[in-house]
Structure formats: C-alpha cells, structure tokens
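[1] Need coordinates for the following:
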Amino acid sequence: MPPQNIAITKTTQKTPKQKISHSDKSSNSDESVFFSSKQSAVFRDCEIDFVLTSRLCGVSTPPYHSLNLAYHTRDNPTNVAHNRAKILSTYFPQKTLIFCNQIHSSMILACDKTDYDKATDSAQNLQNQHNLQECNLGQGDGIFCTHKNLVALILVADCNPVLIFDCVNGAFVALHAGRAGVCAHILTNGINTLLANGAKTQNLRVFIGASIRKCCYEVGEDLAIQIQKDFGKKYIEKRSGKYFLDLILMLLDECDRAGIFRENIEVLEVCSCCEDRLFSYRRAYKESRGQKAQIRSQKTSESCEKTLIQTGRFGLFVSLR
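    The predicted structure is shown next:
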C-alpha cells in the first residue's frame, strides 16, 4: 500500500473516476485523452496543463494502432506527426513541442530559446505538412522547462511518466522513469534541477501517470536479488516462485527522502500492461510469444521474432499556462 495522504486516482473502464469540471467536457469525451490535469486532485488548480494520452483515435496502423507518438518505432513518421499534431492543436494550440531521444538514463535536458532551431530536417518537413512545430533536444530522459509557449512530451509504454512542478516559480520537469532511470535516481535529479533553479521542496507537486505495476512487472531472479541488495527487500514481491518489482513504491520512497509533502503527490492507479487503452511493451511481448511459436512451427526464420515485439508509445504532454 502507498503511504497515507498520497492522492491515488483511479479510472473506470471508460473514463477517469475523478469529478470533471465543466470546462473539461470536451476532453472527457475525447478518447485520445486517458487522463488530464483538469481531472487531477493535485494539479487541477495549478498554472500548468498536462494530458496523458491513450492509444485511441489516431491514424497509425497495427501494431501501432492507433495514436502512436514515437518516431523511433517502425511506424510511418507521417502518421506519428499526424498523431502528435492532433493532440497539440487540440490542447496546446500555437505552441512548440519539445521532446528528447529517451535512452533510459538519468539525464535532464534544459530547453532555451535556441532550441527552436534544433529541429531535424525530417521533422521540419513533417512540420510543413501537419502544421506541427517540434524540436528534438537530443539524448536524455527528462526535460526542464520554464517557457509557457513550449510543450514537453515524454513517451512511455510501461515506464513511468512523471511530472514535477514548482507551483511558485512556474517551472517543471517531465521525466521518463523506467526501471533503469528509477534505479539511477532520475526523480532526485529532476527535483534537484528545480531546487537549483529557485524551487523550494514544499512547493513541489508530483504526478506519476499510468505505468506497469507490480501486478505485471515480473523480473528475473538475478535482477530481483540486485534490487533487494541495492535498495531493499520491500520493493520485490515473490509470488509462485516469480519476482515482481514495485517501481511506484520506489518512486514514493524517493519523494519521501526528498521531502516532498505526501499531499502534493498524485499517483494514477492504472497498470499500463493491464489497461488495453494504453500501449504496453510487456503486453506486446506476451502476445508475441504465441506468434513466435507459430512461426517456429512453420520453420520461418527466427529473425522474424524481433519484428514481432512492436508497439506504439503513449505520451505525457505538459505545458505552463
């Protein structure tokens, strides 16, 4: 169980269970949005907006159907640009999208005005077609932003999308926090980035979006033993001879150590592997095992196996008001 006083937000099968303000009717009916700041118990009154997307209502074809937001998949880049432009034009019009090449690190990238000119040629070409203004900041797994005309995008398909917001100074860090990033303390790096830019711990608010949870996040015995050795036994749960990792508890404990007030932390209680409205690499892997068995029975090249584990990415879009 998470520590007391943390806002645990659940969703129903169709729409999030939170009370929706009258200004959120459009997003509530938009199936491309899984959750938003307007539904958040912690962020709804803050000067920041975020949208956590679903996998629905895009243009990508299987296995990326349909709102895939990631260029680094084998999806058609034009489809990805269309999907990104759909969210940006609807919820963040006239703003520039910033993102990074996520590498499972603990690196935080800062964005300044010169980054407007860093978009790749391919992205510029797509921009002309879809009226999408975007900029790739380079390799990293976190984005620090203080500009109201920018929208940060974090891509996930089981990893934790995390937002840390300084509600006094109007700055935020958006994080891609998978197992490697969590173990490398990317959350602490994000908090320290804000503190170094004038934030105070008591003014920080944290949102942890949908991700793979301990119900589904099975890890190997060697990794489980290493996690227990490095971080403690409580983060590993053993069931029926298998080991399951609780990244949410690791993140919450890290928030505690940093001094984040528990009432300023919100966790979306959704497992991406269980929720079919979200992309999940682990679910795609499980589904591919049956296909692999069929391929082997037909004596098809085993090189086909790697192409089977393909899925899209949903995203956390964040922008200051």
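[2] C-alpha from now on. contacts and neighbour counts both.
    Noted.
[3] what's the longest helix in the chain?
    helix 281-297 (DSSP state H).
[4] what comes into contact with that one?
    Ala157, Asp158, Cys273, Cys274, Ser301, Glu302, Glu305, Leu308, Ile309, Gln310, Thr311 (Cα atoms under 8 Å, 6 or more residues apart in numbering).
[5] In helices, which of the residues you listed appear?
    Glu305, Leu308.
[6] from the contacts of helix 281-297, which single one is nearest Phe261?
    Asp158 (25.8 Å; Cα to Cα).
[7] you'd agree that closest one is up against Val270?
    No - Asp158 is not in contact with Val270 according to Cα atoms under 8 Å; the separation is 10.6 Å.
[8] Proceed likewise with the subsequent sequence, for comparison:
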Amino acid sequence: MTAHTRTTSGAHFAFTDRWGGVSATPYEELNLGGAVGDDPAAVLGNRARAAAELGLDAARVVWMRQVHGDTAVTVVGPWAADEELPEADALVTARRGLALAVLTADCTPVLLADPVAGVVAAAHAGRPGMVKGIVPAALRAMTELGAEPARIVARTGPAVCGRCYEVPAAMRAEVAEVEPASYAETSWGTPAVDVTAGVHAQLDRLGVRDLAGSEVCTLESADHFSYRREGATGRLAGYVWLD
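    I've put the predicted structure just below:
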C-alpha cells in the first residue's frame, strides 16, 4: 500500500499506491482525495488505513486544499473538525510527530525535512505550481522556522514523467523559459514537460543536496492513479513527518 523510508536522522517519507483501500470504481482502491467525487466515508476509511500502516494517528495528519498556486502555509496542529482547509500547495511545520500530506495523480509530490531544525514540508508541484515557484516558497517557509537548505532531505514521489507528459510546443517553451530543466520530449518525439526534473533543478539551485526521486511514472504504472490516463480517478498521497 505504501512505500515508506526513514532516514537515520528520524525523517519519514511515504508515498502510497492505489491498492489496499475500500473505494469503488473509478477510484479503486486507496483513493485519499476528498474532492474527486468519491464516497466521503470511503475516503476517510482509506486515510485511516494508510495512517495505521504508517504508524500514524489519522487525526494528526494535516491536509490542504490544493489549487496549483504558490502559497505555503505553516501549521502547528491539525485543523479543527469544522475548519475549512486553506487553499495552499505546500504545508510546513516545526511540530515533531505531526504528519503533512500532499495529494497527486500525475503532479510531483515534494517532501522536505531538516531533521536538525525539526522542520518538514509537503508540496504539490504540478506544472503551474512549479512555474509559479511553490517549491522555493516551501523552502522559504522552512528557513523562517530555522531550516537550512544544506541540511534538508528532499524526496519526490511518483509522477508523470517527461517521456509521457505531452504538451503543445508553445507551452513547453513557456515553461522552459522559467525552468530550462523541464524541457523534454516524449518517447514518441513530441514536445513534453518534465516537472520532476524542474523541481529537482530548483531544489539544487536552492542548496538542497540530499535529493532523490521515485522512478515510477504514474501514467505508465497501473498501480498508481493518473489523471491524464483515466480522467475520473483517485489521488495518491505523500506523507512527511519527524520522530
């Protein structure tokens, strides 16, 4: 159900696949997205299952309302039951044991941790967000809490790869003007964008050195949700927290 890694310094990173949940078609099985049309009870059940597998309290996992923007929100605890989720594409916290979650279904999930400062962040980097600078925004919010880029551990999860993310030539040029590393070509020779490569380039320029990414392409993998492949589908989640 989840790929979970823990560094020797106590940072945890986890990414889900689509299996092990209770959602029905077309969201089968482990849909963790609450705004895609799935039964809310199934989503809550899936979130509880994923949290339990990771040894987390589902009530201590913080979610956000993602809008492909550049807003990073610093949090100190879970939202109240009657509180509306904020519009944001990155969450940051200095509370150990508080897990931050990001939803994706082709976009790049970005998980960041500075174990020394005790600061973590989860960011949603789709093409628009990568261009707007959501990853630098998350880094800025982390540094305001005492994090240092040279200490940050960064992990990116399953996302559509540059060999599959076909876009019009004009769009590729526009994106590459902002982030040259995102310039790509599909495996069949047409213009493409590599969002993950763009994110990695941004992190590298910001001084993050401990950087690794998933080799899973969501569009190619039947074990992962892909909006580009399926349209109506579920959402994967990435989680980050510190012991």
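[9] one step back: would you mark the buried spots in the longest helix of structure 1?
    Tyr281, Arg282, Arg283, Ala284, Ser288, Lys292 (16 or more other Cα atoms under 10 Å).
[10] what would those look like in CSV with distance to Thr96 of structure 1?
    Shown next, in CSV, are the buried residues of helix 281-297 of structure 1 (distance: Cα to Cα, whole Å):
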residue, distance to Thr96 of structure 1
Tyr281, 28
Arg282, 31
Arg283, 32
Ala284, 31
Ser288, 36
Lys292, 41
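[11] closest to Leu109 of structure 1 among those?
    Nearest member of those to Leu109 of structure 1, counting by Cα to Cα, is Tyr281, at 25.1 Å.
[12] contacting residues around the residue nearest the centre of structure 1?
    Centroid-nearest residue in structure 1: Pro161, 2.8 Å away (criterion: Cα atoms, centre = their mean). Neighbouring residues of Pro161 of structure 1 by Cα under 8 Å, 6+ apart: Ile154, Leu155, Ala174, Leu175, His176, Ala177, Ile208, Gly209, Ala210, Ser211, Gly315, Leu316.
[13] so the residue of structure 2 most remote from its centre is in which element?
    Farthest-out residue of structure 2 from its mean C-alpha position, per Cα atoms, centre = their mean: Gly189, at 27.9 Å. Using DSSP states H and E, Gly189 of structure 2 sits in no helix or strand.
[14] and which of the contacts of helix 281-297 of structure 1 is nearest Tyr235 of structure 1?
    Looking across the contacts of helix 281-297 of structure 1 and measuring by Cα to Cα, the closest to Tyr235 of structure 1 is Asp158, at 17.3 Å.
[15] What is the equivalent residue in structure 2 for the closest one?
    Aligned by TM-score structural alignment, Asp158 of structure 1 pairs with Asp106 of structure 2.
[16] Wait, that match touches Ser221, no?
    No - counting by Cα under 8 Å, Ser221 is not a contact partner of Asp106 of structure 2; they are 10.7 Å apart.
[17] which of these two has more neighbours?
    Asp106 (27 against 15; other Cα atoms under 10 Å).
[18] And the strands in the stretch 101-250 of structure 1?
    108-110, 134-139, 142-145, 150-156, 160-166, 171-177, 204-208, 218-219, 236-239, 242-245 (DSSP state E, counting those that start in this stretch).
[19] mind giving me a markdown table with these and columns for distance to Val33 of structure 1?
    Formatted as a markdown table, the strands of the stretch 101-250 of structure 1 follow (distance: least, Cα to Cα, whole Å):
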| stretch | distance to Val33 of structure 1 |
| --- | --- |
| strand 108-110 | 26 |
| strand 134-139 | 20 |
| strand 142-145 | 21 |
| strand 150-156 | 14 |
| strand 160-166 | 15 |
| strand 171-177 | 18 |
| strand 204-208 | 16 |
| strand 218-219 | 28 |
| strand 236-239 | 32 |
| strand 242-245 | 28 |
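[20] highest average neighbour count across these?
    strand 171-177 (a mean of 29; mean count of other Cα atoms under 10 Å).
[21] Report the aligned residue range of structure 2 for that one.
    Going by TM-score structural alignment: strand 171-177 of structure 1 matches residues 119-125.
[22] quick one: the matching stretch to structure 1 mean distance?
    Aligned to structure 1 and superposed, stretch 119-125 of structure 2 gives a mean residue distance of 0.6 Å (mean Cα distance after the TM-score superposition for structure 1).
[23] Need the counterpart of Asp223 of structure 2 in structure 1.
    Aligned partner of Asp223 of structure 2 by TM-score structural alignment: Arg277.
[24] is it true that its match touches Cys57?
    No - contact criterion Cα under 8 Å: Arg277 of structure 1 and Cys57 do not qualify, at 10.5 Å.
[25] Of the two, give the one with the bigger neighbour count.
    Higher neighbour count among Arg277 of structure 1 and Cys57: Arg277, with 19 against 16, using other Cα under 10 Å.
[26] ok, that one - contacts?
    Ser54, Arg55, Leu56.
[27] Structure 1: which residue goes with Gly10 of structure 2?
    Match for Gly10 of structure 2 (TM-score structural alignment): Glu47.
[28] Report how many residues lie close to that match.
    Neighbours of Glu47 of structure 1 using other Cα under 10 Å come to 15.
[29] Surely it and Arg321 touch.
    Yes - Glu47 of structure 1 is within contact range of Arg321, at 5.4 Å (criterion: Cα under 8 Å).
[30] Could you find the counterpart of Asn192 of structure 1 in structure 2?
    With TM-score structural alignment as the criterion, Asn192 of structure 1 pairs with Arg140.
[31] Please apply the same query to Cys215 of structure 1.
    Per TM-score structural alignment, Cys215 of structure 1 is aligned with Arg163.
[32] Give me the nearest residue to its match, chain neighbours excluded.
    Thr186 (4.0 Å; Cα to Cα, 6 or more residues apart in numbering).
[33] Make sure the one you found is actually in contact with Val167.
    No - at 9.3 Å, Thr186 of structure 2 and Val167 do not qualify as touching, with contact defined as Cα under 8 Å.
[34] so what sits against both of these two?
    Ala192.
[35] Now do the helices in structure 2.
    40-53, 127-132, 134-144, 169-178, 195-205, 227-230.
[36] so which of the contacts of Pro161 of structure 1 comes closest to Phe231 of structure 1?
    Ala177 (16.3 Å).
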